[in-house]
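# pasting a predicted model and its sequence here:
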Amino acid sequence: MSKRIFTTQDVSRMLSCDLTTVIKWVNEGKLKAYKTPGGHRRIEEADLTDFVKKFKLPFPEELKSENRVLIVDDDPNFITLAAGYLGQIENICLDSAGEGFTAGEKVISFNPHIVILDVKL
């Protein structure tokens, strides 16, 4: 996975919100960030992706990798196994769903290129 780093200004632009809102999220611990020696906040791509997913925000175009994969299975062990293997591939963004309704929502919000689907779901 890539290691892109974003400023709070970048995040506010991507999420179409005010800069002070992003800083508030960081200060409240909702959005993971670190500070540079100069006191500027920086957000890693993986942390921003987790935040967007957790709070069900629209997925910014800047975070969409070239290869989005959705794993749909009611067996959490299979999801963990598949995500472990696929997570080793460069330029891939993974998401998962444990049942059909959630999978439908994620197809719309995550817009995957590939869906790995348990046909017995």
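Thanks, I have it.

# could you use CA atoms for every contact and neighbour count after this?
Fine.

# okay, Lys30 and Cys93: tell me how far apart.
21 Å (CA to CA, to the nearest Å).

# assign a three-state SS to Leu31, would you?
coil (DSSP: H, G, I helix; E, B strand; the rest coil).

# show me where this protein has strands.
For the chain, the strands defined by DSSP state E cover 5-7, 34-35, 41-44, 67-72, 92-97, 114-117.

# and the one residue sitting closest to the centre of the chain, what is it in contact with?
Nearest to the mean C-alpha position of the chain, by CA atoms, centre = their mean, lies Thr49 at 2.7 Å. When contacts are counted by CA atoms under 8 Å, 6 or more residues apart in numbering, Thr49 is found next to Leu63.

# hold the first one in mind and look at this next one:
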Amino acid sequence: MTKLNFNNDTVTEPKTKTVYTTHDISRLLQVNPRSVINWIEQKLLPSYRTPGGHRRVRRDDLLAFLRKHQIPTPSSLVDGKFRILIVDDQEEVVNLLKTHLQRQG
């Protein structure tokens, strides 16, 4: 889950994660956690285990897996930015919001 920090009316997102759990990956790709474990056990997705036995996957390995298997890459993995849809029937409001968000980065 991504948490947002609101400081001085600015929305910021934490830096992109570098290591993911099997549950993180299942949520990102909208698949069953067991599918992720199967990919790891079949050596399709490189991983390592923590001293407690939990599986971890490096971000670069996950991206390589997605490219190799032609799985769409979630935008949060690519750039860490949000996509925002602005819907309003007043064009001035849309343009004002768009300009403000672009300035914020």
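Here it is on my side, so go on. The shown structure was predicted, so the numbers you read here are calculated from the model rather than taken from an experiment.

# quick one on the thing from earlier: neighbour count winner among Lys30 and Cys93 of structure 1?
Between Lys30 of structure 1 and Cys93, counted using other CA atoms under 10 Å, the more crowded position is Cys93 (24 against 13).

# ok, the more buried one touching Arg68?
Yes. Counting by CA atoms under 8 Å, Arg68 is a contact partner of Cys93 of structure 1 at 4.8 Å.

# and the residue of structure 1 positioned farthest from its centre, how far is that from Ser2 of structure 1?
Relative to the C-alpha centroid of structure 1, counting by CA atoms, centre = their mean, Gly38 is the outermost residue, at 27.6 Å. Using CA to CA, Gly38 of structure 1 is found at 24 Å from Ser2 of structure 1.

# may I see the strands of structure 1 arranged in TSV, with distance to Trp25 of structure 1 as well?
As requested, the strands of structure 1 are exported to TSV (distance: least, CA to CA, whole Å):
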stretch	distance to Trp25 of structure 1
strand 5-7	13
strand 34-35	13
strand 41-44	11
strand 67-72	26
strand 92-97	23
strand 114-117	32
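
# ok, which of the ones you listed comes nearest Phe55 of structure 1?
Closest to Phe55 of structure 1 of the strands of structure 1 is strand 92-97 (CA to CA; 14.2 Å).

# residues in structure 2 aligned with that closest one?
Across structure 2, nothing matches strand 92-97 of structure 1 (TM-score structural alignment).

# what helices or strands is that strand leaning on?
Under the contact definition 3 or more CA pairs under 8 Å, 6 or more residues apart in numbering; DSSP states H and E, strand 92-97 of structure 1 sits against strand 67-72, helix 76-86, helix 100-110.

# out of those, deepest packed?
Of all those, strand 67-72 has the most neighbours on average by mean count of other CA atoms under 10 Å, namely a mean of 20.

# before we move on, back to that, trace the residue farthest from the centre of structure 1 over to structure 2, please.
Here Gly38 of structure 1 is matched to Gly52 in structure 2, going by TM-score structural alignment.

# quick check: its match vs Arg67 of structure 2, distance?
Gly52 of structure 2 sits 30 Å away from Arg67 of structure 2, taking CA to CA as the criterion.
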